[in-house]
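Q: Below: sequence and its predicted model.
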Amino acid sequence: MMAKHPEDVRLVLRYVRLHVGSEEAIRLLEAARKQGVFAPVLEAVLESQPQWHDDATAAAAWEAAALAGLDVDKARSHMMSPDIIAAIERDTQDAKTLGVKGTPTFFVNGKPLLSFGAQPLYDLIRSEISQSR
């Protein structure tokens, strides 16, 4: 949908701390953003999630991130920076306000996706695009 409608669709990812390793993974991902390797690190971290999901240190996420190009030492030194703390707190408040209880949760122009799946998501996006024109 983003490729078909580059002027109309924007993806916004928000973090929600719902399990033991999630905050560590969030900090890792924001450090990856600072290094300019967010996309490949995100893919690697999501793929390795079953291995780190309930590990407070998210060790497997760090390993996957390193293989995806993250400078781990630099990331560890930046992961407690004020801007990363602020991003986590902002996303936590937004998730609470929106009533997010699990991930993934999708919203399109503030409207929640009521039926999970690719087709319902595409349909909601198409509907919003057509309404905006």
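A: Nice, thanks for sending it over.

Q: from here on, contacts and neighbour counts on C-alpha atoms
A: Will do.

Q: mind listing the strands for the chain?
A: 107-108, 111-112 (DSSP state E).

Q: Quick check: which of these is buried the most?
A: Neighbour counts (mean count of other CA atoms under 10 Å) averaged over each of the strands of the chain peak at strand 107-108, with a mean of 16.

Q: Regarding the protein, what is its longest helix?
A: helix 82-98 (DSSP state H).

Q: ok, residue 80 - how many residues close by?
A: Using other CA atoms under 10 Å, residue 80 has 15 other residues around it.

Q: ok, how many other residues are close to the closest residue to it other than its chain neighbours?
A: Of all residues not flanking residue 80 in the chain, residue 27 sits nearest, at 7.4 Å (CA to CA, 6 or more residues apart in numbering). Neighbours of residue 27 under the rule other CA under 10 Å: 22.

Q: residues in contact with residue 27?
A: 79, 80, 84 (CA atoms under 8 Å, 6 or more residues apart in numbering).

Q: and what of residue 39?
A: Residue 39 neighbours (CA under 8 Å, 6+ apart): none.

Q: at 10 Å what do you get?
A: 29, 32, 33, 45, 68 (CA atoms under 10 Å, 6 or more residues apart in numbering).

Q: For the chain, just list every one of the helices.
A: 22-35, 38-47, 49-52, 59-67, 72-78, 82-98, 118-132.

Q: any idea how far residue 3 is from residue 125?
A: Counting by CA to CA, to the nearest Å, the gap from residue 125 to residue 3 is 13 Å.

Q: let's bring in a second model and compare:
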Amino acid sequence: MKTRTLALSLGAFCLLVLAAVFVFYDGSGSPAESTTVKQSPLVRDSSPVIGPENAPVTIVEFFDPSCEGCRAMHPYVKQIQGIYPDKVRLVLRYVLFHKGSEEAVRILETARNQGVYVPVLDAVMKAQPQWHDDAEVKAAWEAAEAAGLDVEKARSQMNSPAIDAIIQQDAADVKKVGITGTPTFYVNGQPLSKLGPQQLYDLVTSEVNALK
């Protein structure tokens, strides 16, 4: 087929969810994981990367793990990567707009250190309704442990200077880029002008087709 649309079960429902929860704030088998990427306000070498390190198409998502819109988009981003497994990588940048978001990010970063970033990310996002805006993010810890995180080790490392530096760099870049809502996507540096699974797929596909 020359054209393809996302196979989105319950797509209309999820778009309604996105419309309801994409909130703007004033002033504010598993893919490979990599940490070596080009430096820019969109992408830092400390940024978590899911997908081939040298993929020609880069999705950058400014992402708050406690954001309901980010949770709604998460499976569609994975689906797009599944359609283009060799051509697309995802770079996540952290945005802390909610209660509990920082601790959830620290869970994710300790998971990255333990080599279980993707399964823990999936589990934490799936469990988000149980810990959303919970300052202690208890259900996020439980989900992460079930996905393979060594919680005792994670709690001992979650406040490390390295993780502090990632959070501080992302906060500075969020301000520099002018991010006011999550999720915010860029594809090869181009902003996604209208949030939606199909719109993201179309922009990624246009970049993939430009490679031919």
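A: That came through, no problem. As the structure is a computational prediction, the values presented were derived from the model and not from experiment.

Q: Give the aligned range of stretch 59-76 of the first structure in the second structure.
A: The aligned range for stretch 59-76 of the first structure in the second structure is 138-155, by TM-score structural alignment.

Q: Quote the end-to-end distance of the matching stretch.
A: Rule used - CA to CA; the end-to-end distance of stretch 138-155 of the second structure is 13 Å.

Q: what does stretch 37-55 of the first structure give?
A: OK, stretch 37-55 of the first structure end separation, CA to CA: 23 Å.

Q: Tell me which residue of the second structure lines up with the residue nearest to residue 80 of the first structure.
A: Using TM-score structural alignment, residue 27 of the first structure pairs with residue 106 in the second structure.

Q: Run the chain-centre distance for stretch 49-69 of the first structure.
A: Remark: stretch 49-69 of the first structure is offset 15 Å from the chain centroid, using CA atoms, centre = their mean, to the nearest Å.

Q: wouldn't residue 20 of the first structure be in contact with residue 56 here?
A: Yes - using CA atoms under 10 Å, residue 20 of the first structure is in contact with residue 56, at 5.1 Å.

Q: thinking again about what came up before, any chance of JSON lines for the strands of the first structure, columns distance to residue 8 of the first structure?
A: Compiled in JSON lines, the strands of the first structure are given as follows (distance: least, CA to CA, whole Å):
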{"stretch": "strand 107-108", "distance to residue 8 of the first structure": "11"}
{"stretch": "strand 111-112", "distance to residue 8 of the first structure": "16"}
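
Q: how close does the closest residue to residue 33 of the second structure other than its chain neighbours sit to residue 117 of the second structure?
A: Distances taken as CA to CA, 6+ apart put residue 50 closest to residue 33 of the second structure, at 4.8 Å, once the chain neighbours are dropped. Between residue 50 of the second structure and residue 117 of the second structure the distance is 9 Å, computed by CA to CA.

Q: Between those two, tell me which one has more neighbours.
A: residue 117 (26 against 23).

Q: so what corresponds to that one in the first structure?
A: Using TM-score structural alignment, residue 117 of the second structure pairs with residue 38 in the first structure.

Q: contacting residues for the nearest residue to that match once chain neighbours are set aside?
A: In space, residue 38 of the first structure comes closest to residue 32 once its chain neighbours are excluded; the distance is 4.8 Å by CA to CA, 6+ apart. Contacts for residue 32 of the first structure (CA under 10 Å, 6+ apart) come out as 26, 38-42, 65-66, 68-72, 74-75, 78-79.

Q: Now, of those residues, which are buried?
A: Among these, those classed as buried by 16 or more other CA atoms under 10 Å are 26, 38, 40-42, 65-66, 68-72, 75, 78-79.

Q: quick one: the most centrally placed residue in the second structure and residue 11 of the second structure, what's the gap?
A: Closest to where the C-alpha atoms of the second structure average out (CA atoms, centre = their mean) is residue 92, at 4.4 Å. Note on residue 92 of the second structure: its distance to residue 11 of the second structure, by CA to CA, is 23 Å.

Q: Please apply the same query to residue 204 of the second structure.
A: For residue 204 of the second structure, the distance to residue 11 of the second structure - CA to CA - is 18 Å.

Q: between these two, who's got more neighbours?
A: Between residue 204 of the second structure and residue 11, counted using other CA under 10 Å, the more crowded position is residue 204 (24 against 15).

Q: The more buried one -> the first structure?
A: With TM-score structural alignment as the criterion, residue 204 of the second structure matches residue 125.

Q: Could you double-check that its match sits in contact with residue 8?
A: Yes - Residue 125 of the first structure lies in contact with residue 8 (CA under 10 Å); the separation is 9.4 Å.

Q: in terms of contact, does residue 71 of the first structure touch residue 35 like I think?
A: Yes - in this structure, residue 71 of the first structure is within contact of residue 35 by CA under 10 Å, at 7.9 Å.
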